[in-house]
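1. Any chance you could fold what I've pasted below:
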Amino acid sequence: MEALSRDMWQGLNAQDKEAWMRKLVRQLPEGMVYEGLETFERFGQRIETGVFRHEEERFVFVPGDRITLGWDRWQRGMNEETSADMHETVSEYGVEDVDSFLASQMSPVREVTIAPMLVECELISLGWIEVSEEEAFAQEDPDFPAALEQFKPSDIREYELHQQFRLISQSEDEVRILWFNEGIELEDVVREEAAAGFGLLTEDEWEYIYGGGCRTLFPWGDSFDYTMRLKHFGIPEGVDEIVDASLEPDSSRIKEKDDHSYDLEMPNFFGIKFAGDPYKYELTLDSDGDVMPKGGDGGSLICGGTGPLVGFLPAAAVYYRDVNASELDWEDLMDSMYYRRVVRLTERAL
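-> Reported below is the predicted structural model:
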C-alpha cells in the first residue's frame, strides 16, 4: 500500500505505475477497464495517474495521503484587490472581522488519513434521471406535451419546469428529457451503489480531491482570480444568450449552454471535474454518515448580490461548509444535488 500513497506514487516510474494499475483491475467492480496513464496539472499541482472506464464514465486513480484539512487562518493572506473586495462586500452585512467570518464558514482544521481510491471524474445528478420521449409522455404530466412542442422548434438550449422536467437541446432534431426523481432516498442510493461495488465520498475525501491538501483558501492560493470565467457573471465568448418569450418565465429557469467553458468546471490536478456553480451541491457524507453538501450553498450568497468573490466562495473555497444546509428538506436538496462514485482501495483488496 505504500506505493499507493502520494509521495511514493509520485516517485514511481511509468512502468511501475502501469503494473500497479493493471494489478488493481482484478479487484475492481465488474466492467471496470484500465485505459492507461494520463498527466493532469493545475494550480501548481501535477500528477501522472491511471485512467479507468466503467461503461461510459471515466475514473482516475487518486493516491492516498496523510494530510491536514480545514481552514482557520491565512497561509499567505489576500492580495490588496481581494482584501478590499472582501472587506467592502461583507461590511454591507455588518461583518467587521473578515478572518473570523471566513473561519466560521469553513470546516475545522484536522489531520486525516485518506485511503487510495478510484474517483469518478464527472458528476451524476441525484434528482434528475434521463427518460425517453415515450417514457415522459407516460408520466401524464399536463404541462409536458405543450412544453415539448414549443421547445423543439425554438432556439432555447435548456428549459426546466421546477421539479417536474427538464428539456435540453442536443441537436436540431434531438432533445434530452430529464425527469425529476422525487421518490429517491439517500439510503437507496447508498445501497444500490454499494451493491455495484461503489461508495460515496466523505467530506474529508471531497476536500482532498478538490484542494489536494492545500492550506490556502482556494486551490490556487489565498487571493481571488478575477480573470476566471464564472457562470452567472456574464456569458463567455462562444456561449450564446438564451431567450424565448414563448415559454413561461415565472415557472421555468432558462439556462446558459453547459459546455464546460467556465474555469471552475475544468478538470483539476487529479483530472476530476467539479460543478463550479454555487447553486449546485455535491453530496458527501460526514463521519456519522449524514449528508454534508459541498461545493455550493444553493445560491444564497450569490443571490444576495455579493459579487463573484463572496458569491463564489461556496464553490471555490476548498473547505467551505454551508451552515444552513441542515435546515433544508431532502427534496429541496435533491433538485440541485449531484454525487460521484468512488472505489476505495484497501490492503486486503490488493
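
2. alpha carbons only for contacts and neighbour counts from here, please
-> Fine.

3. in the stretch 251-350 of the chain, which spans are helices?
-> In the stretch 251-350 of the chain, the segments counted as helices under DSSP state H, counting those that start in this stretch are 300-303, 307-311, 313-316, 330-334.

4. List the contacts of Thr306.
-> Going by CA atoms under 8 Å, 6 or more residues apart in numbering, Thr306 touches Thr89.

5. give me that answer again for 10 Å
-> Asp85, Met86, Glu88, Thr89, Val90, Glu92, Tyr93, Ser300, Phe312 (CA atoms under 10 Å, 6 or more residues apart in numbering).

6. any idea how far Ile168 lies from Trp179?
-> Noted for Ile168: a distance of 12 Å to Trp179, by CA to CA, to the nearest Å.

7. Need the overlap of contacts for the two.
-> Shared contacts of Ile168 and Trp179 (CA under 10 Å, 6+ apart): Glu160.

8. Switch the helices of the stretch 251-350 of the chain over to TSV; also include mean neighbour count and distance to Glu134.
-> Formatted as TSV, the helices of the stretch 251-350 of the chain follow (neighbours: other CA atoms under 10 Å; distance: least, CA to CA, whole Å):
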stretch	mean neighbour count	distance to Glu134
helix 300-303	17	37
helix 307-311	19	40
helix 313-316	27	37
helix 330-334	18	24
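
9. now the other sequence, so there's something to compare against:
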Amino acid sequence: MEFFDSLEITNWKNLAEEEQQALVESIIMYYVSPLAKVEHLRRKNFHMCGMKGDSYEFTIDGEAFVFVPGKKEAILGWDFGVQGLKAQDLLGNRDVINSQEDQQTTYKTNLTKEELDNLHEHHGSSKNLFSFHTLEDIGEYINCYTTPLRKADIPPMIVAKRALPVGVKHQGTYDCVTGECQGNHEFLSLYREEIRQELSPNLSLEESLYWTYPKKVWQSGKFYLEQHPDNSDIYDIYQDLTLTHSELVKKIGQLNYSLLSEDAFEYVIGGGTRRLFRWGNEITVDPRYPKHSIFYQAHRPNMFGLYVNSDRDTFELTDDPEVVKLGIVHEDEKNIIQQVLPLSSYYQSWFKPKSHLPLNPSVYTYRKAIIIEPVQN
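-> Down below sits the predicted model:
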C-alpha cells in the first residue's frame, strides 16, 4: 500500500499497531521542522458519538499534538434542520446561561466597538428573521447558521489538541494562591505589579463580596492573561505581539505550521458524523443530570482527542482570513438553539473579522496544523 493511502482513515484502522507507529514516526521525521523538539510519543484511544479510533499524540516544543488520519469524500455541513433534535428542548425559551460565571465568560468580550457593532447588527437582523416559535422556524435558523451540505477530501494532518490565543507569546504563569509569578524574569519584571493588581486587587470588604476572578485580561501592547484550562488558580501570562491574520500565517509557517481550512476544521472537530454536534444531537441542560448536559459533553476531548472552546466567547481562525469558526453568544439571544448552536461542528456565524487589523487575543484563537501532503517539486 502506498504511503499516503495508508494514512486514509479506512486503511489506517486496518493497520497493525507497529505499522501505525512506524508511519507516525516517518511523518514526524519528514514533516515536522528539524528545529522543533518532539517528545512523549504515545498511542491513544479516542471515542465520541460512537466513533472510535486509535492514533498517536506527542508534543512539539512542549505543545500537545495528535495525528488525524485523512478521509476521502468526508460529508460535511448540515441542511437537516431540527432532524434528530428533541422538540421539547427546542421549543422551550430557557436561558441556559444562568450562573454568574457563565455570564462573565459568555457576555464579556474585548471586541472593538466596530466589531461589536458588526456582530450586534448581524444578530439583530437574525432575530427579526426568526421567531423560534415553531420547529419549522427553528429548523430554518439552524440551516441558515450552518455550512452547506457537501463532500470534501480531507488530508491527513498533525493537529494541535488545543487552540491558542492569537498574537501572543507565552512568558510565564501567575499563581493566585501564592501571588507569585514564574517564567521569563526580564518580561515579568516589567509588568509584575500590573498583573498582580489585575488578579489580586486591593478590595474593600463590600467589593470583595462581589469580585470574581476574570477569565481573561488583555492589556493591548503589554500582556494577555488567561486562566489555565485545567487549574483555575493558575493564569498563563503572555506577551502581546499584535499580529494580523497574514502576519500570523507567516510566523507559524516558519516552522511548517498552517491554519486549518474550514473543511478541515469541521472534520477534525466533528469527525464527519451526521450529527449536529460532535457528541450527538442532545442539547440537554437539565441540572439534575449534569453528565448528560451539553456543557459537560462540550468540555470533553472529541473523537480525535481535540479540545474545543465551549464558552462561546471566542472565534477560531481558519486559513481564510474572512472565515472564522465557533462564535460569540450575544446577551439578547435567549432561545436555547441560539445559545448552543455555536457549539455545532458546522456552525457559521457569518461574522467577518477585519483581516488587515491586529487580532485581539481575548477574542480570536488559532489551532496549529501540519498538513501531510506530497511535496511539490
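
10. coming back round to it: can you turn the buried part of the contacts of Thr306 of structure 1 into a PyMOL selection?
-> The PyMOL selection below is limited to those of those classed as buried (16 or more other CA atoms under 10 Å):
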select buried, resi 85+86+89+90+300+312
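
11. so stretch 298-305 of structure 2 matches what in structure 1?
-> Under TM-score structural alignment, stretch 298-305 of structure 2 corresponds to residues 264-271 of structure 1.

12. Could you do stretch 13-27 of structure 2 as well?
-> Going by TM-score structural alignment, stretch 13-27 of structure 2 sits over residues 10-24 in structure 1.

13. residues contacting the aligned residue in structure 2 for Gly44 of structure 1?
-> Aligning on TM-score structural alignment places Gly44 of structure 1 opposite Gly50 in structure 2. Shown in contact with Gly50 of structure 2 (CA under 10 Å, 6+ apart): Thr273, Trp279, Gly280, Met303.

14. circling back: and the helices of the stretch 251-350 of structure 1: which comes nearest Asp277 of structure 1?
-> helix 313-316 (5.8 Å; CA to CA).

15. Isn't Ile75 of structure 2 up against Tyr267?
-> Yes. Using CA atoms under 10 Å, Ile75 of structure 2 is in contact with Tyr267, at 8.5 Å.

16. Val112 of structure 1: which of the contacts of Thr306 of structure 1 is nearest?
-> Among those, Phe312 lies closest to Val112 of structure 1 (CA to CA), at 26.3 Å.

17. Excluding chain neighbours, give the residue nearest to the closest one in space.
-> The shortest distance from Phe312 of structure 1 to any non-neighbouring residue, by CA to CA, 6 or more residues apart in numbering, is to Pro278 (6.0 Å).

18. so how far is Ala138 of structure 1 from that neighbour?
-> 34 Å.

19. Comparing the two, which residue is more hemmed in?
-> Counted by other CA atoms under 10 Å, Pro278 of structure 1 and Ala138 do not tie: Pro278 has more neighbours, with 25 against 9.

20. who's in contact with that one?
-> Contact analysis of Pro278 of structure 1 by CA under 10 Å, 6+ apart lists 231-232, 294-303, 311-316, 336.

21. try 6 Å
-> Gly296, Asp297, Gly299, Phe312, Pro314, Ala315 (CA atoms under 6 Å, 6 or more residues apart in numbering).

22. Near the counterpart of Thr202 of structure 1 in structure 2, how many other residues are there?
-> In structure 2, Thr202 of structure 1 lines up with Ser261, judged by TM-score structural alignment. By the measure other CA under 10 Å, the count of residues near Ser261 of structure 2 is 17.
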